[in-house]
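S.K.: Fold the following and give me the result.
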Amino acid sequence: MTAPGGRPDCEEVIMKLLHIDSSALGTHSVSRELSAAIVARLRRQHPTAEVVYRDLAAEPLPHWAPAADATDPAVRAGSAVLDEFLAADVVVIGAPMYNFGIPSQLKAWIDRILVAGKTFRYTARGPEGLAGGRKVIVASARGGIYSDKPAMDFQEAYLRHVLGFIGIGDVEFVRAEGLNISPETKAEAIRSAHAAIEDVARLAA
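M.R.: You can find the predicted model right below:
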């Protein structure tokens, strides 16, 4: 996997876009469908955008553990993930809800980008996020309907909190929920989510 290159010395600023998928459902995944649609819409808006793609289900990251030295493969993988994240202007995350939360594959990625001294730091006034200035768009897919049940939603609430912790307040969700209720509900949820992508993409301009 190649990290994006440097910015050219010209007036045009090239958008750097990081695309993350975490669903284990492959071609049956709604979050993958939506994240791909978001990226495609952004690329139409920014034809010269540099896109880095990481499939956390196809290439799962090792879960975080203390490492002996920088030659540890887990350390090298973590460094690559962090570099990709820090280089990005916009991050698109495909995040299905699994058992009220996020997939463990996505949690392993988050554990690699929350790094003291890199994306946050502790101060006398408390923790301070260092990763602001970038936008995150989350393609959220849920089998049930949880937007009216915040006490049961540990997926979107967690993502907002952890991204806010590292200084990212510019977070948008494209949500498809009720996917397992009925074929009609699923079709309408996907249609509404695709319609919402237009508004979210304009905000990323």
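S.K.: use CA for all of it now, contacts and neighbours both
M.R.: Will do.
S.K.: Quick check: chain neighbours aside, which residue is closest to Met15?
M.R.: Sequence neighbours aside, Ala49 is the residue nearest to Met15 in space, at 4.7 Å (criterion: C-alpha to C-alpha, 6 or more residues apart in numbering).
S.K.: hang on, that neighbour packs against His19?
M.R.: No. Applying C-alpha atoms under 8 Å, one finds Ala49 not in contact with His19, separated by 11.9 Å.
S.K.: okay, these two: which has more neighbours?
M.R.: Between Ala49 and His19, counted using other C-alpha atoms under 10 Å, the more crowded position is His19 (23 against 16).
S.K.: Can you point out the buried residues in stretch 36-51?
M.R.: 36-39, 41-43, 49-51 (16 or more other C-alpha atoms under 10 Å).
S.K.: Report the distance from it to the chain centre.
M.R.: 15 Å (C-alpha atoms, centre = their mean, to the nearest Å).
S.K.: this one as well, want them side by side:
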Amino acid sequence: MTTVLQIDASARSGRSGEAAHGSHTRRLTHRFVQHWRALRPDDEVLYRDVGVRPPRPVTGDWIHAAFTAPEAREPWMRAALAESDALVAELKTADVIVIGAPMYNFGPPAQLKAWIDNVARVGLTFGFDRSREGEPYWPLLAGQGKTLVVLTARGDHGYDAGGRIADLELVTPSLAKPLAYLGITDLRTVAVEYDEFADERLAASLCEAEASVSALAETMVRERSEERARVA
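M.R.: Now for the predicted structure:
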């Protein structure tokens, strides 16, 4: 069984096409998960809405607690890390992490950055040893077959590689780089553009993105089935 973790980060609670001023990224994550469920109804889906219920940002107490050995943590330290522990547990359980990540001022929402900060945990998702020969850091989620799917929406157009403003696309790398640091290096992406124009170009981009999301779910299901058959 595959476990899918769906994370929505838009500040808008509804989905475009259903709610006035609804979120395109929520529309795409919903489509991906619904298509996945249709293909694999027995798989588990976990859901986290950081747009509506954002994780608490990292504080000095959080850092103190996180870098204290687990056996030495006081009750207040365990309380400070409780939410982070739950987020890490979800990430470690998931085989497919589907993130709806709208572009806000060229980067991801602050709520999503808070999620990243909470799941990047020494001793849980990455290792650190000053005495280790060579690189003192290493990923703890590598080799587990995890895939990151970033579904994003942008107001302007031309953010893809080679595009007119590709250098301003900071959403995908801000998610892909830290999660690759933890060991999740298989990245898939789909984007909607032209949101600020709200014309036929946006409609075409949405149509193309929805088709791409459905095709991506089918491709990933097939890949995982083939991999299971190969190792069986």
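S.K.: Pull up the aligned stretch in the second structure for the longest helix along the first structure.
M.R.: The longest helix of the first structure (DSSP state H) is helix 183-203. Aligned by TM-score structural alignment, helix 183-203 of the first structure falls on residues 199-219 of the second structure.
S.K.: Give the burial count for the counterpart of Ala110 of the second structure in the first structure, as a bare number.
M.R.: Aligning on TM-score structural alignment places Ala110 of the second structure opposite Ser104 in the first structure. When neighbours are defined as other C-alpha under 10 Å, Ser104 of the first structure has 17 of them.
S.K.: can you check Arg188 of the second structure too?
M.R.: Count around Arg188 of the second structure with other C-alpha under 10 Å applied: 16.
S.K.: In the first structure, what residue corresponds to it?
M.R.: So Arg188 of the second structure corresponds to Glu172, using TM-score structural alignment.
S.K.: same question, Pro57 of the second structure
M.R.: Matched by TM-score structural alignment, Pro57 of the second structure corresponds to His63 in the first structure.
S.K.: Is it correct that Gln105 of the first structure is in contact with Glu59?
M.R.: No. Gln105 of the first structure is beyond contact range of Glu59, at 9.2 Å (criterion: C-alpha under 8 Å).
S.K.: So which of those two has more stuff around it?
M.R.: Ranked by neighbour count (other C-alpha under 10 Å), Gln105 of the first structure and Glu59 place Gln105 first, with 22 against 10.
S.K.: Kindly provide the distance from the residue nearest to Met15 of the first structure to Ile14 of the first structure.
M.R.: 6 Å (C-alpha to C-alpha, to the nearest Å).
S.K.: can you check Ala57 of the first structure too?
M.R.: For Ala57 of the first structure, the distance to Ile14 of the first structure - C-alpha to C-alpha - is 28 Å.
S.K.: doesn't Ala180 of the second structure fall inside a helix?
M.R.: Yes. According to DSSP: H, G, I helix; E, B strand; the rest coil, Ala180 of the second structure belongs to a helix.
S.K.: contacting residues for whichever residue in the second structure pairs up with Phe154 of the first structure?
M.R.: Counting by TM-score structural alignment, Phe154 of the first structure corresponds to Leu170 in the second structure. By C-alpha atoms under 8 Å, 6 or more residues apart in numbering, the residues touching Leu170 of the second structure are 106-108.
S.K.: Do I have it right that Thr2 of the second structure meets Ile97?
M.R.: No. Thr2 of the second structure lies out of contact with Ile97 (C-alpha under 8 Å); the separation is 11.0 Å.
S.K.: out of these two, which sits in the more crowded spot?
M.R.: Taking neighbours as other C-alpha under 10 Å, Thr2 of the second structure and Ile97 compare with Ile97 leading, 22 against 15.
S.K.: Contacts made by the helix or strand Pro173 of the second structure falls within with the rest, please.
M.R.: In this structure, Pro173 of the second structure sits in helix 171-182 according to DSSP states H and E. Contact partners of helix 171-182 of the second structure, identified using C-alpha under 8 Å, 6+ apart, comprise 101-103, 106-108, 116, 120, 125-126, 138-142, 148, 150, 152, 185, 187.
S.K.: does the residue nearest to the spatial centre of the first structure count as helix, strand or coil?
M.R.: Nearest residue to the geometric centre of the first structure (C-alpha atoms, centre = their mean): Ile93, 2.5 Å. At Ile93 of the first structure the chain is in strand, as set by three-state DSSP.
S.K.: Leu18 of the first structure now?
M.R.: Per three-state DSSP, the secondary structure class of Leu18 of the first structure is strand.
S.K.: Surely it touches Leu86?
M.R.: No. Using C-alpha under 8 Å as the test, Leu18 of the first structure is too far from Leu86 to be in contact (9.6 Å).
S.K.: now the strands for the first structure?
M.R.: Here the first structure has its strands, by DSSP state E, at 16-21, 50-55, 90-96, 120-123, 126-129, 135-142, 171-177.
S.K.: any idea how far the spatially closest residue to Trp109 of the first structure that is not a sequence neighbour lies from Arg76 of the first structure?
M.R.: Counting by C-alpha to C-alpha, 6+ apart, Trp109 of the first structure lies nearest to Leu61, which is 6.8 Å off, once chain neighbours are set aside. Distance from Leu61 of the first structure to Arg76 of the first structure, counting by C-alpha to C-alpha: 11 Å.
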